[in-house]
Structures are given as structure tokens and as C-alpha cells.
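Trainee: Next one to model:
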Amino acid sequence: MSYNFIQRVSNLADINFSNIRKLANEELNHLSKFEKDRLWGKLDRGVALLDTHELLCQYLCSFGNMHQAKLLDAFKYLPKELIHQPFEIIDWGCGQAMGTINLFDFLQTTSSINQVKKVTLIEPSAVALNRAVDLVACYQKKYD
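Mentor: Got it, this is the predicted structure:
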């Protein structure tokens, strides 16, 4: 399922966090309310290490909007001189790279997306890290 999810992301006409989150929600449509509630409980209020495709999708659905709002609010305070010159992103505890992909979305609005020269993703969950790498690659493919 995870490979299929990344294929769907890479085929998006408009790749952005909101559309990725919508796809994640669609990935869970086949589950009953009971199964979704059980997944939500396994998130442990957002601090659990995520180790399945379904948990990654549930996390995006459950906490994605909150993270996006906080990130976009913070990004508007970035010094303009910082994002208008080449820079590197280091996303520590990246999970599925929500911070990085929301930054990419923000940089699109400032025409600074091509200033990102390197992305380093650090995450203890191998499943989440693989998803993060794949999502960042989808963005990189779009902007190369």
C-alpha cells in the first residue's frame, strides 16, 4: 500500500501538503470507524513511533492540520534574506517530513523553492523515514 500511496502523490497535478493529507485520508477509507479509532489510539497523542502505512496516514489525518498551521505561522517570520539565498534543510525528528514539505509549500509562495540545495532527514522510525524520503523526492522531481 505504501508504494501505491507514493505513486499517487507523485501523480498529483498540484503537489502540496493539503493534497497529500487528502490522499492519506483516502487510504483509510476502507477501514471501519472502530479500526480508525484503534489506529488513533495507537498514535499515543502523536508521540508514538509510527511503523505502518496505516499509522502514518492516520497521523497525517489526525495531526496534519495542526502541524501545518503552526509551521506556516512560524515560516512567515523567516528572514527574507535567509530564504532568498542557497540553504540546507535539516529536519530532525522529521516523521514523514511534514516540516520539510510544508516549508516547500511556503517557499513556492515566495519563489524561493530552488534555493534549497540539500535536505537531511533524521527520524528513528525506519517506516516514517522511508515515507519522508519518498515525499521529499516527489517534491524534488517536481522542481528539477
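
Trainee: all contacts plus neighbour counts: C-alpha atoms, from now on.
Mentor: Fine.

Trainee: Relative to R131, how far out is the residue nearest to W92 when sequence neighbours are not counted?
Mentor: Spatial nearest neighbour of W92, excluding adjacent residues (CA to CA, 6 or more residues apart in numbering): I122 at 4.9 Å. Separation of I122 from R131 (CA to CA, to the nearest Å) stands at 12 Å.

Trainee: Give me the more crowded residue out of these two.
Mentor: Each of I122 and R131 has its neighbours counted (other CA atoms under 10 Å); R131 has more, 21 against 17.

Trainee: still on that earlier bit, any figure for the gap between the residue nearest to W92 and A74?
Mentor: I122 sits 21 Å away from A74, going by CA to CA.

Trainee: ditto for V133
Mentor: Distance of V133 to A74, given as CA to CA: 23 Å.

Trainee: And D91, by the same measure?
Mentor: Taken as CA to CA, the span from D91 to A74 is 15 Å.

Trainee: Could you check which of these two has the larger neighbour count?
Mentor: D91 (16 against 11).

Trainee: This protein: helices as residue ranges?
Mentor: Listed in chain order, the helices of the chain (DSSP state H) span 2-10, 17-27, 33-42, 53-75, 80-83, 98-109, 126-143.

Trainee: List the buried residues of the second one.
Mentor: So that's helix 17-27. For helix 17-27, the neighbour count (16 or more other CA atoms under 10 Å) marks F17, S18, I20, R21, L23, A24, N25, E27 as buried.

Trainee: Here is the second sequence; please produce its structure so I can put it next to the first one:
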Amino acid sequence: MWSWAIVIGIKKKTDFGEIILAGFLASVIDVDHFLLARSLSLKAALSLPRRPFFHCSTVIPIVVLILKLTMHLFKLKDSWCFLPWMLFISWTSHHIRDGIRHGLWMCPLGKTSPLPFWLYVITTSSLPHICSFAMYLTGTRQVMSSKHGIHIDV
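Mentor: Model prediction:
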């Protein structure tokens, strides 16, 4: 949530809806724990023998690109142009946070050792700014600015 809030800046009340959506997307990843456990039990979901599918970090760019392509095919690129970026930042920040304890799982390549706390802090702090700059380079910032009727700074 907070990473997306930094990306868009909170300029008006409707921005809170996007921020809540970003928080939902960051949390929905953990549904795969319950799917793999085949139970709604929190104990079962937290004591899995292996990591669930959505915790594979290489899934993020694949899902983001598929979403971007789907949006292009259905001509949703203006009104929802932010969604692939929101998904990217929500899922990436979730993976980085999980990486402190478990490392990053880069299937099929394997996994890293747990991330040092200093790397977590630097990455989490810089991710919204990197994302914002990438949105500027791809033109998403300009589309969002015209959609919102305000200039969104990088």
C-alpha cells in the first residue's frame, strides 16, 4: 500500500481506492498458501512442505507482461494503465519482505539465501521511486496525469 502511495502521491480522495487495491494485491498472493494446504486452517497454510506457486519471484514479470498484453488487446490501456505497475510493485514488495526470512525463489533457477535487512530496507525504499521513473519513461505517467487532470511528478 505504502509503496503505491509513494508512486502516485496522494493528491485527492479517489487515490485512496488505488492504494487499497495495491494493498489487496500485495496480500492476495498469500491465498496460494491455503490453496496448497487445501485447507482454510492458518496452521496448515503456514506449515507447508514447500513454497506455494505465487511465491516464485519469476512469476511477477510474467504475470505483469500478460496483464499488459491483455489490457492492450482489450484496449484498456488508458483507464487502467497503472494496473500492471501496481501489480508489479505490490507483488515485488511482498516478495522482498518475505525474502528476509526465506530468500527469493527464482524458479526454475533455485532460491537465494535470506536477504539481509539492510538490502530489504534499501530495496523497499527505492522500489517506488524506480517504478515511478520507469512509468515516466514508458509514458504511463503522462496518461495518468491526463486521466487525473493533474500533473503527477516523478
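
Trainee: Please state their TM-score.
Mentor: TM-score for the superposed chains, counting by TM-score structural alignment, normalised by the length of the first structure: 0.30, backed by 66 aligned residues with a CA RMSD of 3.8 Å.

Trainee: Let me know the next secondary structure element after the longest helix along the second structure.
Mentor: Secondary structure of the second structure per DSSP H: the longest helix is helix 117-138. Sequence-wise, the next helix or strand downstream of helix 117-138 of the second structure (DSSP states H and E) is helix 140-148.

Trainee: Which secondary structure elements does that following helix sit against?
Mentor: Helices and strands touching helix 140-148 of the second structure, as assessed by 3 or more CA pairs under 8 Å, 6 or more residues apart in numbering; DSSP states H and E, comprise helix 117-138.

Trainee: Which one of the helices of the first structure lies nearest to K117 of the first structure?
Mentor: helix 126-143 (10.4 Å; CA to CA).

Trainee: so the closest one versus helix 98-109, what angle?
Mentor: 10 degrees (axes from the mean of the first three to the mean of the last three CA atoms, to 10 degrees).

Trainee: Please name every helix or strand in contact with helix 126-143 of the first structure.
Mentor: Where contact means 3+ CA pairs under 8 Å, 6+ apart, helix 126-143 of the first structure is packed against helix 2-10, helix 98-109, strand 116-122.

Trainee: Also compute the angle for it relative to helix 53-75, please.
Mentor: Using the same axes, to 10 degrees: helix 126-143 of the first structure against helix 53-75 is 60 degrees.

Trainee: Pull out the buried residues from helix 126-143 of the first structure.
Mentor: Going by neighbour count (16+ other CA under 10 Å), the buried part of helix 126-143 of the first structure is V127, A128, L129, N130, R131, A132, V133, D134, L135, V136, C138, Y139.

Trainee: from the buried residues of helix 17-27 of the first structure, which single one is nearest T109 of the first structure?
Mentor: The closest of those to T109 of the first structure turns out to be F17 (CA to CA; 13.4 Å).

Trainee: now I8 of the second structure: how far from V63 of the second structure?
Mentor: Using CA to CA, I8 of the second structure is found at 22 Å from V63 of the second structure.

Trainee: what about these two, which has more around it?
Mentor: I8 (21 against 14).

Trainee: For H72 of the second structure, see how far away the more buried one is.
Mentor: Distance from I8 of the second structure to H72 of the second structure, by CA to CA: 22 Å.

Trainee: for R141 of the second structure, same thing?
Mentor: 17 Å.

Trainee: And these two? Which one has more around it.
Mentor: Each of R141 of the second structure and H72 has its neighbours counted (other CA under 10 Å); R141 has more, 23 against 13.

Trainee: Put together JSON lines for the buried residues of helix 17-27 of the first structure, with distance to K42 of the first structure on each row.
Mentor: Compiled in JSON lines, the buried residues of helix 17-27 of the first structure are given as follows (distance: CA to CA, whole Å):
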{"residue": "F17", "distance to K42 of the first structure": "23"}
{"residue": "S18", "distance to K42 of the first structure": "23"}
{"residue": "I20", "distance to K42 of the first structure": "21"}
{"residue": "R21", "distance to K42 of the first structure": "19"}
{"residue": "L23", "distance to K42 of the first structure": "20"}
{"residue": "A24", "distance to K42 of the first structure": "17"}
{"residue": "N25", "distance to K42 of the first structure": "17"}
{"residue": "E27", "distance to K42 of the first structure": "17"}
